[in-house]
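**Student:** Coordinates only, no sequence provided:
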C-alpha cells in the first residue's frame, strides 16, 4: 500500500497540515521540522496524490517544454537542466519535439492538452506574435531564444548580437583577414540575429562584409556546416577564418577543412556558438560562445513558477542571460609533442 500523508505525519511526529506544508513547499516551516518531515517522506517513499491535489489547488504540477529537436545537443542539454530545475520545485516536465513547425509549437505550448499542464516553456521557431498572445491567455508561457524581442510572454535569451560580435572580433584580433559566416537564415531566425553581430564586428573593424563569405543554411546541422565550408573553399580567395552560427555547423566545417588537407587553425580558424559538450572533445577542440545554460534554465523555470504558483501578473519580463567566449584550439592553436606552440598567426 502506498504511504499516506497521515503515515508520514505519524512517523515524523507532526500534524498532517505540517506534512502538507512541506510537500507543497510552503515557506513557513522551520528547517528542523522540514528536515524531519523530509526524512519521513524519504523513508516511506511517499508520493503525492496529484489528482487530489489538482482538485484542491486547480494545478496539476505538470509543465510542458517545447523544443525544436531532441537530437540537437544544445536543446538536449537545455532540456536536462530545465527538468532538474523544475524537479527541485516539485514539477514534472512533459517534453515535446516540435520540429520548428508552427502547428506543433502551438499544440505543445497550449493546444488540446493544455488542461493537463499548468504552464509551458517553449523555444519557438515558427510561432507568431499573435500566436503567443493567444497562448498566454490560456496558460503562463515562458519563451526561450531570440525570436521575440517584444513578446507578450516572459522571455529568457542570450544577447546573440553581442555574443556573435565578440566571436567575430576574436578572429579579427587574431589577424584574420577573410572571415566567413556560416549560418545565415531568414529574418527572425537565430542565424539572422547572429549574422547581425558578425556584420557589426566586421564594420567596426573598418571592413565591408563580403556577400561571398556569407553562407545560408536551412538547419543548424553538421552536414550543412560541412557543405557550406566546401562551397567557401571553391572561392578564388577562400576564407582564413569562419564563424559558425552554432557548434554543429562548426564541427561540420572542421571536418571539411581537415578532409581538404587544411590545418585548423593555422590555415583556417574556426569559432562556434553554444558550447555543447562535443566542442570540448573535437580535434581540435572548438572555440565557442558559451551561453549560461544553467541561468537560462533556472530563470525560465522561476519565471514560470511566479506566474503559476504566486499568481504573478503584470507586464512580461525579459531577461538577458550571460555568455562568454571560451577560447580553444580551433582558433588559437595547440602545442605539439615537441612543445612548440602553433600560434594563431594567419597563413602567409
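**Tutor:** Structure's in. What do you need? Bear in mind that the values here come from a model prediction, so they are computed numbers and not experimental data.

**Student:** okay, CA-based contacts and neighbour counts for the rest of this
**Tutor:** Will do.

**Student:** Helix, strand or coil: sort out the nearest residue to residue 247 once chain neighbours are set aside for me.
**Tutor:** In this structure, residue 247 finds its nearest non-sequential neighbour in residue 272, 4.6 Å apart by Cα to Cα, 6 or more residues apart in numbering. Secondary structure state of residue 272, per DSSP: H, G, I helix; E, B strand; the rest coil, is strand.

**Student:** Next up, the contacts around the residue nearest the centre of the chain.
**Tutor:** Here the mean C-alpha position of the chain is nearest to the C-alpha of residue 78 (Cα atoms, centre = their mean), at a distance of 5.0 Å. Residues near residue 78 by Cα atoms under 8 Å, 6 or more residues apart in numbering: 293, 297.

**Student:** how much space is there between the residue nearest to residue 247 and residue 104?
**Tutor:** To residue 104, residue 272 is 29 Å away according to Cα to Cα, to the nearest Å.

**Student:** where along the stretch 51-200 of the chain do the strands fall?
**Tutor:** 62-67, 92-97, 119-122, 141-144, 154-158, 179-184 (DSSP state E, counting those that start in this stretch).

**Student:** Using JSON lines, lay out these together with distance to residue 326.
**Tutor:** As requested, these are exported to JSON lines (distance: least, Cα to Cα, whole Å):
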{"stretch": "strand 62-67", "distance to residue 326": "25"}
{"stretch": "strand 92-97", "distance to residue 326": "29"}
{"stretch": "strand 119-122", "distance to residue 326": "27"}
{"stretch": "strand 141-144", "distance to residue 326": "22"}
{"stretch": "strand 154-158", "distance to residue 326": "15"}
{"stretch": "strand 179-184", "distance to residue 326": "18"}
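
**Student:** Mind putting those into JSON lines with mean neighbour count and distance to residue 40?
**Tutor:** As requested, these are exported to JSON lines (neighbours: other Cα atoms under 10 Å; distance: least, Cα to Cα, whole Å):
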{"stretch": "strand 62-67", "mean neighbour count": "24", "distance to residue 40": "24"}
{"stretch": "strand 92-97", "mean neighbour count": "18", "distance to residue 40": "22"}
{"stretch": "strand 119-122", "mean neighbour count": "27", "distance to residue 40": "30"}
{"stretch": "strand 141-144", "mean neighbour count": "26", "distance to residue 40": "35"}
{"stretch": "strand 154-158", "mean neighbour count": "24", "distance to residue 40": "37"}
{"stretch": "strand 179-184", "mean neighbour count": "26", "distance to residue 40": "53"}
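
**Student:** Pasting the second one now:
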C-alpha cells in the first residue's frame, strides 16, 4: 500500500501539517523537527504524490522543451541539463523535436501541447518576430538561442559576437594570422551571422585581413558539412593557419580532412570549435572550444517559466549566459 502523509505523521508523532511543511521544504520548521520527520519518511519509504501536488495548483507538472536538433550533442546535453533543473522543482520535461522547421516551431509555439504543459522553453531557428508577436496561447514561454527577438518573453542566450571574438583572439595570441571561418550557413541563420561578425571584428581590430575567401558556407552543421567545407577551401588553394568553426561537429569534420591531407593540428592549422560537447574532449586531438554554461542556461530557463507560473510580474528579460574558452590540443598541442 502507498505510504501517506498520515502514516508519516503517526510514525513521527506530529501533525500531518508538519509533515507537509517538511516535504515542501518550508523554512519555518525547526532542524530537530525536520530531522524527526525525515527519519520517519526514510523508515516508511514515503514518496510525495507529485501529480496530486501539481493538480492542487491547477498544473500538470510538465514543462515542454522544443529543440531543433536532438541528434546534435549540444542540444542533447542542454536537454539533459533542463531535465535535471526541472527535476529539482519536481517537474518533468516533455521533449519536442522541431527539426528547425518553421511550421513545427509555429505548431509548438502556438499551443500544440498547451493542455498538457505548464510552460514552454523554445529554441527557435526559423521563427520570425511576427510569428510570436500574435501568440494567443497563455502558457509561459521562454526563448533560448541567439536569434534576436524584441518580444515580451524572457530570452536566454550567450553573446555570440563576443564569444567568437574571444575564440579568434586566442588564435591571434598564438601567432596565427590567416584565420578562416567554417559554417557560415546559407540562408537565414542569425547565430552563424553573429559568429562571422565576431570573427571579422576581431581580425580587423588586430589589423589582420578578414578574407572572405576564407569564409566557408555549409548547408548544415554536422561532421560532413565541416569536412566538405574544409576540403573545398583547401582545393581552392586557400590554406589557413587556423580555423574557427561554427560548432564542434563542424570543427571535428574539418580536422578529419586536415589529417587526411597530411596537415597537422595544431602545428600547421589550429582549430577552435563552439559548444564544448563531450565528443570534442576525446578525439585523437582534443578540441579547443567555446563552452556555453549549459547548466546555467537550463537553470535560468526553468526558473523563468516557474516564476511566470507563480505570477511574478517583471519586464521581459534578455539574459546573457556565461561562456568560457576551454583550451585543448587543437590549439595548444600536447603538453
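**Tutor:** Looks like it arrived, so ask away. Predicted model only: the values in this text are computed from it and were never measured.

**Student:** what are the ranges of the helices in the stretch 201-335 of structure 2?
**Tutor:** Taking DSSP state H, counting those that start in this stretch as the criterion, the stretch 201-335 of structure 2 carries its helices at 223-235, 248-260, 294-309, 329-332.

**Student:** Now distance to residue 196 of structure 2 and mean neighbour count too, for these, in a markdown table please.
**Tutor:** What follows is the helices of the stretch 201-335 of structure 2, written out as a markdown table (distance: least, Cα to Cα, whole Å; neighbours: other Cα atoms under 10 Å):
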| stretch | distance to residue 196 of structure 2 | mean neighbour count |
| --- | --- | --- |
| helix 223-235 | 15 | 20 |
| helix 248-260 | 14 | 23 |
| helix 294-309 | 22 | 20 |
| helix 329-332 | 20 | 22 |
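
**Student:** Show me the one of those that comes nearest residue 57 of structure 2.
**Tutor:** helix 294-309 (10.1 Å; Cα to Cα).

**Student:** For that closest one, name the packing helices and strands.
**Tutor:** In this structure, helix 294-309 of structure 2 makes packing contacts with helix 73-87, strand 119-122, strand 141-144, strand 154-157, judged by 3 or more Cα pairs under 8 Å, 6 or more residues apart in numbering; DSSP states H and E.

**Student:** let's see it at 10 Å
**Tutor:** Helices and strands touching helix 294-309 of structure 2, by 3 or more Cα pairs under 10 Å, 6 or more residues apart in numbering; DSSP states H and E, are strand 62-67, helix 73-87, strand 119-122, strand 141-144, strand 154-157, strand 318-320.

**Student:** of those, which approaches residue 280 of structure 2 most closely?
**Tutor:** For those, proximity to residue 280 of structure 2 was assessed by Cα to Cα; helix 73-87 is nearest, at 10.2 Å.

**Student:** Any chance of the helices of the stretch 201-335 of structure 2 in a markdown table with distance to residue 146 of structure 2 as columns?
**Tutor:** Shown next, in a markdown table, are these (distance: least, Cα to Cα, whole Å):
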| stretch | distance to residue 146 of structure 2 |
| --- | --- |
| helix 223-235 | 21 |
| helix 248-260 | 17 |
| helix 294-309 | 12 |
| helix 329-332 | 26 |
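
**Student:** Of all these, which one comes closest to residue 111 of structure 2?
**Tutor:** So among the helices of the stretch 201-335 of structure 2, helix 294-309 is nearest, using Cα to Cα, at 15.2 Å.

**Student:** Just want the angle from the closest one to strand 62-67.
**Tutor:** In terms of direction (axes from the mean of the first three to the mean of the last three Cα atoms, to 10 degrees), helix 294-309 of structure 2 departs from strand 62-67 by 130 degrees.

**Student:** Pick out whichever of residue 272 and residue 104 of structure 1 has more residues nearby.
**Tutor:** Taking neighbours as other Cα atoms under 10 Å, residue 272 of structure 1 and residue 104 compare with residue 272 leading, 29 against 18.

**Student:** hang on, the more buried one packs against residue 250?
**Tutor:** Yes. If you go by Cα atoms under 10 Å, residue 272 of structure 1 and residue 250 touch, sitting 5.4 Å apart.

**Student:** Name the residues contacting each of these two.
**Tutor:** Contact criterion Cα atoms under 10 Å, 6 or more residues apart in numbering; residues shared by residue 272 of structure 1 and residue 250: 182, 242-244, 279, 286-288, 330.

**Student:** Can you pick out the most distant pair from the residues you listed?
**Tutor:** 182 and 279 (16.8 Å).

**Student:** if I look at residue 167 of structure 2, how far off is residue 321 of structure 2?
**Tutor:** Using Cα to Cα, residue 167 of structure 2 is found at 17 Å from residue 321 of structure 2.

**Student:** Same question for residue 291 of structure 2.
**Tutor:** Between residue 291 of structure 2 and residue 321 of structure 2 the computed distance is 11 Å (Cα to Cα).

**Student:** just residue 147 of structure 2 next, same as before
**Tutor:** Taken as Cα to Cα, the span from residue 147 of structure 2 to residue 321 of structure 2 is 14 Å.
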